[in-house]
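Enquirer: this one's sequence-less:
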């Protein structure tokens, strides 16, 4: 007969034998997944490209990095009144070309301005504005258009930073000028003729997105010689990408995708976005990339300022 101690040993061995295959199936120490890196951020946020956003708590821990340039694109008086430590200031007016005011600042001039702020191609750039991301995404798009590989926009901007009682300074940093090599990417921009061709010859795979208000889209709010919208364009106000409560941040990915899909935009669509001057449109383009919708998306930079003032462009109301 077994002694009591022998029964205990037998029971322990039996339990261990049962546990080993379960542990193996779940990925124990000998499993290939042991010690693997955490799930990517998109598994948590649902965003296709979560690194396009910089959360304020993340940024607060990055300010001492020498390979990071933080850019404030608010009004100059707001920057002077207090800004994120180490942030440099970029003028909103210097996002359009000073001579050809409808389209993006020319390549050589932007390279000069970016370099003067210490921006070079190898450094990560983080941009913030008052809070909505409107101007920050416009600068994001210009940097993207000129080939910068790593640019983030602060989610909630300065409004969120300030509400969280984070450090603010009036000290203007000393900038070491850098060399930014600007290489324009024609695949992320389009001109009037391209939009006109797509509007007059509808393609089920192409969506023309009007990022203005519904009143502008309908022609009730006229901000050019004529009011209305590009024929066959759909309307989705850029502001609907943000939460209603302050500080405003981007809505969860699921909500954003639902809004765009309701407007007929899918992962396989090519989206042409316009607004009045290409600023709000850049915000919508940023959001589309954030959630992974559309392919080959383009910004019509002349937007309604060009289309609505032209004499021979078709208009719907």
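Expert: The structure has been received and is ready for your questions. Every value quoted in this text rests on a predicted model; they were computed, and no experiment measured them.
Enquirer: contacts and neighbour counts: CA atoms only from here.
Expert: Fine.
Enquirer: what ranges do the strands span in this structure?
Expert: Counting by DSSP state E, one finds strands in the chain at the ranges 53-54, 68-72, 88-89, 124-128, 151-154, 189-190, 206-210, 234-235, 270-274, 298-300.
Enquirer: mind putting those strands into TSV with mean neighbour count and distance to residue 172?
Expert: Converted to TSV, the strands of the chain look like this (neighbours: other CA atoms under 10 Å; distance: least, CA to CA, whole Å):
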stretch	mean neighbour count	distance to residue 172
strand 53-54	20	22
strand 68-72	24	11
strand 88-89	20	7
strand 124-128	24	16
strand 151-154	24	20
strand 189-190	20	34
strand 206-210	26	38
strand 234-235	20	41
strand 270-274	26	35
strand 298-300	26	33
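Enquirer: turn the ones you listed into a markdown table, including distance to residue 220.
Expert: Below are the strands of the chain laid out as a markdown table (distance: least, CA to CA, whole Å):
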| stretch | distance to residue 220 |
| --- | --- |
| strand 53-54 | 34 |
| strand 68-72 | 34 |
| strand 88-89 | 36 |
| strand 124-128 | 32 |
| strand 151-154 | 33 |
| strand 189-190 | 26 |
| strand 206-210 | 15 |
| strand 234-235 | 14 |
| strand 270-274 | 18 |
| strand 298-300 | 22 |
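Enquirer: then this one, side by side with the first:
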């Protein structure tokens, strides 16, 4: 009974620690007030008479679900007409934008509320254009349509017609083209060694992926690469200003520096422009409208240079830079966790050190999902090791471990203590994890009991490393504090159990 109470008490501490309560996001930490949470946006819709909601998504997505009272708009509506430029993606002129706004019943006094596809940048591209041309009253809903639904707010389906009687829209404030950069501005920035920021994803900036095959691979000479999606949390809302600032501080990019941003076609860079100006309060920030599409075109004409890194240098960077590895796993979607799990299985079967990959799970997946994926990978790996030892390579495993002190202690413990010895050897590192998996296959313990108990009782030990790595990587004080306390409680519990077992077994 005493043994059972020890284990139950320890597991209770672990489960209490894992049960984290949600933390309300503080929007007052941002430099500006343009970004609003869905609840505030909903109250704006109820209280303000002159407000228009523009949903910046494709028509089909809008028809499936949208905020009631909103209108659909897409990038082609606020882009230059075909033939105006030799390349696509440029912004529309003020006259076209004014006509578009008028068709939605917008006036210069209207509060425009923008909503997009989660973290995607199209809504921020429209914000950048409207703000630059002089419309002052604009808000953007954090998290887009996903954030709206996550807040438990209502969505409807179907088509929505524009107002029967449009308005005549006039930009009453002067346009500020200093918020935009052109080709010559970028050339001058290169000559003056100013900050040019490539906001494309790592794989795109490094030339592994490309939206348009005809576009050249490479980057603008001397540019930094900070992907736009590093600004977004896993719930598709923006990270805190402290986390975001930390990313720029690592690159030595400070508030006093003039910055030009570019992406594939000026969308992700508009998103980053919003981040720097509205969330961090940077002043001298310009979005290069032509971005890589224009620069690539000009390079094909011999007018500008394209910078590329050696392929081996690029590949090595993915092995040494956590953010790049994380971006690849994240890009794989459901295949990312699967890749991690397969690697963990391989590490387990080969009796390789599991600590490095265990810590990596916390960094890549966070303190909660890191524990989950580690448990799955370790659970499958220890199950396969057991089956190999019992049914496939028993004789070889016996020759390797049958006469070792580890096997004799575990075999004796299984006979005398049953499931308790299995729980203890999983809770604390009395014996190497990888070797245990094969040794247990030589004992009399049943497979189902072994798998279930092993998977459950490896969680506390591995979670200490995963939680600490995930918590400190997050940069959030509340998360760091919560999971540090949890990990400390688990570690203290492990120490207590270790002393009891060492004394009992004379280890």
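Expert: Noted; the coordinates are in hand. From a predicted model like this one, the values you see are computed outputs, not experimental measurements.
Enquirer: for residue 105 of structure 1, find the nearest of the strands of structure 1.
Expert: Between residue 105 of structure 1 and those, the tightest spacing by CA to CA is seen for strand 189-190, at 12.8 Å.
Enquirer: pull up the aligned stretch in structure 2 for the closest one.
Expert: Using TM-score structural alignment, strand 189-190 of structure 1 lines up with residues 180-181 of structure 2.
Enquirer: residue 211 is in contact with residue 280 of structure 1, correct?
Expert: Yes. Using CA atoms under 8 Å, residue 280 of structure 1 is in contact with residue 211, at 6.3 Å.
Enquirer: mutual contacts of those two, please.
Expert: By CA atoms under 8 Å, 6 or more residues apart in numbering, residue 280 of structure 1 and residue 211 have these common neighbours: 238, 274.
Enquirer: these two: which has the busier surroundings?
Expert: Higher neighbour count among residue 280 of structure 1 and residue 211: residue 211, with 28 against 24, using other CA atoms under 10 Å.
Enquirer: residue in structure 2 paired with the more buried one?
Expert: Residue 211 of structure 1 maps onto residue 199 in structure 2, by TM-score structural alignment.
Enquirer: how about the contacts made by the spatially most central residue of structure 1?
Expert: Centrality entry for structure 1: nearest residue to the mean C-alpha point is residue 286, 3.6 Å, by CA atoms, centre = their mean. By CA under 8 Å, 6+ apart, the residues touching residue 286 of structure 1 are 137, 141.
Enquirer: can you tell me what it aligns to in structure 2?
Expert: Structural alignment (TM-score structural alignment) places residue 286 of structure 1 against residue 274 in structure 2.
Enquirer: for residue 57 of structure 1, same thing?
Expert: In structure 2, residue 57 of structure 1 lands on residue 39 (TM-score structural alignment).
Enquirer: what distance do you get for that match to residue 233 of structure 2?
Expert: To residue 233 of structure 2, residue 39 of structure 2 is 18 Å away according to CA to CA, to the nearest Å.
Enquirer: just residue 199 of structure 2 next, same as before
Expert: 16 Å.
Enquirer: before we move on, what about residue 452 of structure 2?
Expert: Residue 452 of structure 2 sits at a distance of 33 Å from residue 233 of structure 2 (criterion: CA to CA).
Enquirer: tell me, how many residues neighbour the aligned residue in structure 2 for residue 199 of structure 1?
Expert: Counting by TM-score structural alignment, residue 199 of structure 1 lines up with residue 190 in structure 2. Residue 190 of structure 2 has 16 neighbours, counted by other CA under 10 Å.
Enquirer: over to the one 3 residues further on?
Expert: Applying other CA under 10 Å, we find 11 residues neighbouring residue 193 of structure 2.
Enquirer: and what of residue 165 of structure 1?
Expert: For residue 165 of structure 1, the neighbour count with other CA under 10 Å is 8.
Enquirer: just give me the match in structure 2 for it.
Expert: In structure 2, residue 165 of structure 1 lands on residue 152 (TM-score structural alignment).
Enquirer: cool, and residue 127 of structure 1?
Expert: In structure 2, residue 127 of structure 1 lands on residue 114 (TM-score structural alignment).
Enquirer: wait, its match touches residue 45, no?
Expert: No. Contact criterion CA under 8 Å: residue 114 of structure 2 and residue 45 do not qualify, at 12.0 Å.
Enquirer: in which helix or strand does residue 452 of structure 2 reside?
Expert: Using DSSP states H and E, residue 452 of structure 2 maps to helix 447-474.
Enquirer: contact partners for the aligned partner of residue 140 of structure 2 in structure 1?
Expert: With TM-score structural alignment defining the correspondence, residue 140 of structure 2 maps onto residue 153 in structure 1. Residue 153 of structure 1 is in contact with 52, 53, 54, 126, 127, 128, 133, 136, 137, 140, counting by CA under 8 Å, 6+ apart.
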